[in-house]
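[1] generate coordinates for the sequence data below:
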Amino acid sequence: MLLFACASGLSVANVYYAQPLLDALAADFGISLAAVGAVITATQVGSVLALVLLVPLGDMLSRRGLMLGQLAALVLALCWVCVAGSAAAMMAGMLAVGMLGTAMTQGLIAYAASAASEQERGRVVGAAQSGVVGGLLMARVFAGLVADLAGWRGVYAASAAIMLALGVLLWRALPKSRAPAAADAATTTGAGAGAAAAGAAVSYTALLASSFALLRHNRVLQVRGAIALLMFAVFGTFWSALVFLLSAPPYAYSHTAIGAFGLVGLAGALAAARAGHWADQGRAQPASAAALALMTAAWLPLAMAQHSLPALIIGILALDLGVQALHVTNQTLILRTAKTDHSRLIGAYMMFYALGSGAGAIAATHVHAMAGWNGACLLGGALSLAALAFWASTTKVASPDCKSGRTNLEWPDQINVLQQQRDKNP
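    I've put the predicted structure just below:
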């Protein structure tokens, strides 16, 4: 678990190195400040492609071989970004980094979830997610520090060396594994989903189709995915706008100082681990309510951040605690809806995450260019309220009992029986 957590953290960090470097990238490639958010969007587009095309392979191929292959490709992509000579080449490299970094991260989480027992899956996912949170936030610290010492290109060169060393460690430490059973690879949840006979070969096309079947038929995935989309649009809005606030007067901080603000959010790692434990105990809905309320309230101190550093720190703590607790709760509930398909479930859920993060980043840079920090705070607050309202509207539609692993929308056969009973006894 420790190895998985560290590997996931180092992998996901590559997707977020660019956030505290947006001003440097804009200056180097002649991109306007209003449009430079597209750099973050490019990595998130890569993340979506990974979730659709690469992450489902964990239900079909040997996870050990798959992770090592993806890691080697990630090293090459990082080297490409490091030597990019034009904005187009840099964007293409960012897309590849987002794709491969996401594939490795989510593949490792799915691996951990499938290895855990049903009773402790929330705790295991929470522990792995703690590593992801640490990597996500430390990415900003690392990127800021290295950029001040060796420029933004040095960030990606250093990461390539780190990932190469991680690859050696994983190659030596991970046990050899077989590809998942064909029956597991073909299993899908939801109405109309068929399963191939055990031992039958499953085509890549069928594997991808089954991922979309999950999106069509798994109601818990739909509800929690929509919450995740709004939640990470909030997160992307804040972190993308923050660099412009802190790099300008009255702060005028260096890249190192801006990146160090990621350390404030490390409290989110604690929230991630604890939220999984609460979900295992059947308290997923109260945990969701508290996380969403905290995320919304965070924008009150953040709105005062232009004139108050303590208010900014308080806002970061509240926002990150809320987002990470809700993220783990979402994943735990979704993974409870099936005993297999974990790679595809994670991949489908994280598509909402990637779309939300990318949309939040590009919206934040445009809004900040037009209305400054206050405009970005209004955007973040409105998205937070929308997430809270959406959750409140779905509590009666999907009421998960995570302790038993069942939901009133999990199995179509159960729904049909209940509907028949209702028709007989209106």
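
[2] contacts and neighbour counts: CA atoms only from here.
    Noted.

[3] distance from the chain centre to stretch 119-128, please.
    16 Å (C-alpha atoms, centre = their mean, to the nearest Å).

[4] please give the structure of this sequence too, so both can be compared:
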Amino acid sequence: MDAVTNAAQYHKLTPLVLWVMTLATGLVVANIYYNQPLLSDIASTFHISNGKAGQIAMFTQMGYATGLLLIIPLADMFKRKQLMLVDFAFIVAALLLAASAQKVWVLVLSSFMVGMSSVIPQILVAMAAHLALPAERGKKIGFIMSGLLIGILLSRAISGFVGEHLGWRAMFYIAAGIMLLMWGLIAWIVPEVEPDYKGSYSSLMKSLIGIIKQEPKLRLAAFRGALCFACFSAFWTTLVFLLREPPFNEGSAVAGAFGLIGAFGALAASMIGRLTDKAAPNRLITYTLIILLASFIIFMMFGHSFTGLIIGVILMDMGVQATHISNQAIIFSLNPNARNRINTVYMVSYFIGGSAGTFLASKVWETYHWAGVCVIGITLSSIVLIVHLLSLQKKDS
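    Okay, the predicted model is just below:
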């Protein structure tokens, strides 16, 4: 790419484009998390246990991992805006199916489809890395990731409120309308990005194996991301069950409101993005993983009080999201022509970890309740911190 092409490319990422991309990122990713504060209400509607209802969130995350694997690599092969506009149609259809589901299996299937189609944020993050000046890449990624992370957290507050006052089905109808609006904004404002890959889809998918083998930094980042998100998902899936019990005795609105608290931690994402342009991301990750571990120790010791939960949520979200931003700064500095495939490997691992965390927490809750969830978080965050520190020692030796 020559200097003229470079200049034109970077000029496309105007403040308006960046804001629209950030807004779309937050609103689309929210689709994956709307169901979490509503799980108790869903359980009541279909007369199933809380543990069974928790598996609906797991299937949503499994769908997201599937979409990351099968759809995101296409962004290296097809025009990216066109790909997103087609995908929006599938998101709307899946949300409407979830809203109207009369059988549990239909809700499970539609939840999987919602997750599978809601992968547009990852296309947008890779687009930002592609369009940004190299010296500002971490800053721009951090800005968009702030939108993504706030979308994840505020989605719970919004769905909890809507579920409390309008019922859980209303949330999915509202989300479908929001997606139609975002389709228009993306079509109107976001620039097109031409594909870099010229081969077939089968060779594109096979190239993922080569990328995994060739990039040890990607493998380590994927491992860190998977275990961190497993901790994150274990907490948020079971929080609504904890708050239903004494001494809290609260409903979905309060469970969702904890997303507003977690947003304070998510706001650290933009700052971390700036730091990764100047400091070594691996060093920053050491501290962010320690913060994650500390949060679950607080949940274990003080998790039956609002004060303990609030402090723990802020620390947990800060640790998970800051680690995620640092991981992405590392992987997006790798092969520029394969950014979407690199992001596919990382994010598929990330959401497989999230699905595993949701599954473990749902199973453990039935027998060990909150203590079991805290043990999952402490164990997984300890493992990822130890592996990370060992990798730093190996690098320095």
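
[5] could I get the TM-score for this pair?
    Overall, the chain-to-chain superposition scores 0.93 on the TM-score scale (TM-score structural alignment, normalised by the length of the second structure); 380 aligned residues with a C-alpha RMSD of 1.5 Å.

[6] for burial, what's the neighbour tally of the corresponding residue of the first structure for Ala226 of the second structure?
    Here Ala226 of the second structure is matched to Leu229 in the first structure, going by TM-score structural alignment. By other C-alpha atoms under 10 Å, the residues close to Leu229 of the first structure number 25.

[7] likewise for the one 4 residues further on?
    By other C-alpha under 10 Å, 29 other residues sit near Ala233 of the first structure.

[8] the one 10 residues further on now?
    Other residues within reach of Val243 of the first structure, judged by other C-alpha under 10 Å, total 21.

[9] give the contact list for it.
    Val243 of the first structure makes contact with Gln19, Pro20, Leu22, Asp23, Ile258, according to C-alpha atoms under 8 Å, 6 or more residues apart in numbering.

[10] which one of the residues you listed is nearest to Ser117 of the first structure?
    Gln19 (36.6 Å; C-alpha to C-alpha).

[11] can you tell me the closest non-neighbouring residue to that closest one?
    Distances taken as C-alpha to C-alpha, 6 or more residues apart in numbering put Ser240 closest to Gln19 of the first structure, at 6.1 Å, once the chain neighbours are dropped.

[12] circling back: out of the contacts of Val243 of the first structure, who's nearest Phe244 of the first structure?
    Among the contacts of Val243 of the first structure, and counting by C-alpha to C-alpha, the member closest to Phe244 of the first structure is Asp23, at 7.7 Å.

[13] so when I look at the closest one, I'm seeing a strand, right?
    No: under DSSP: H, G, I helix; E, B strand; the rest coil, Asp23 of the first structure falls outside any strand and is assigned helix.

[14] ok, the counterpart of it in the second structure - how many residues close by?
    The equivalent of Asp23 of the first structure in the second structure is Ser40 (alignment by TM-score structural alignment). If you count neighbours by other C-alpha under 10 Å, Ser40 of the second structure ends up with 22.

[15] I'd say Ser40 of the second structure and Leu239 touch.
    No: using C-alpha atoms under 8 Å, Ser40 of the second structure makes no contact with Leu239, being 10.7 Å away.

[16] which position in the second structure pairs with Ala161 of the first structure?
    Using TM-score structural alignment, Ala161 of the first structure pairs with Gly177 in the second structure.
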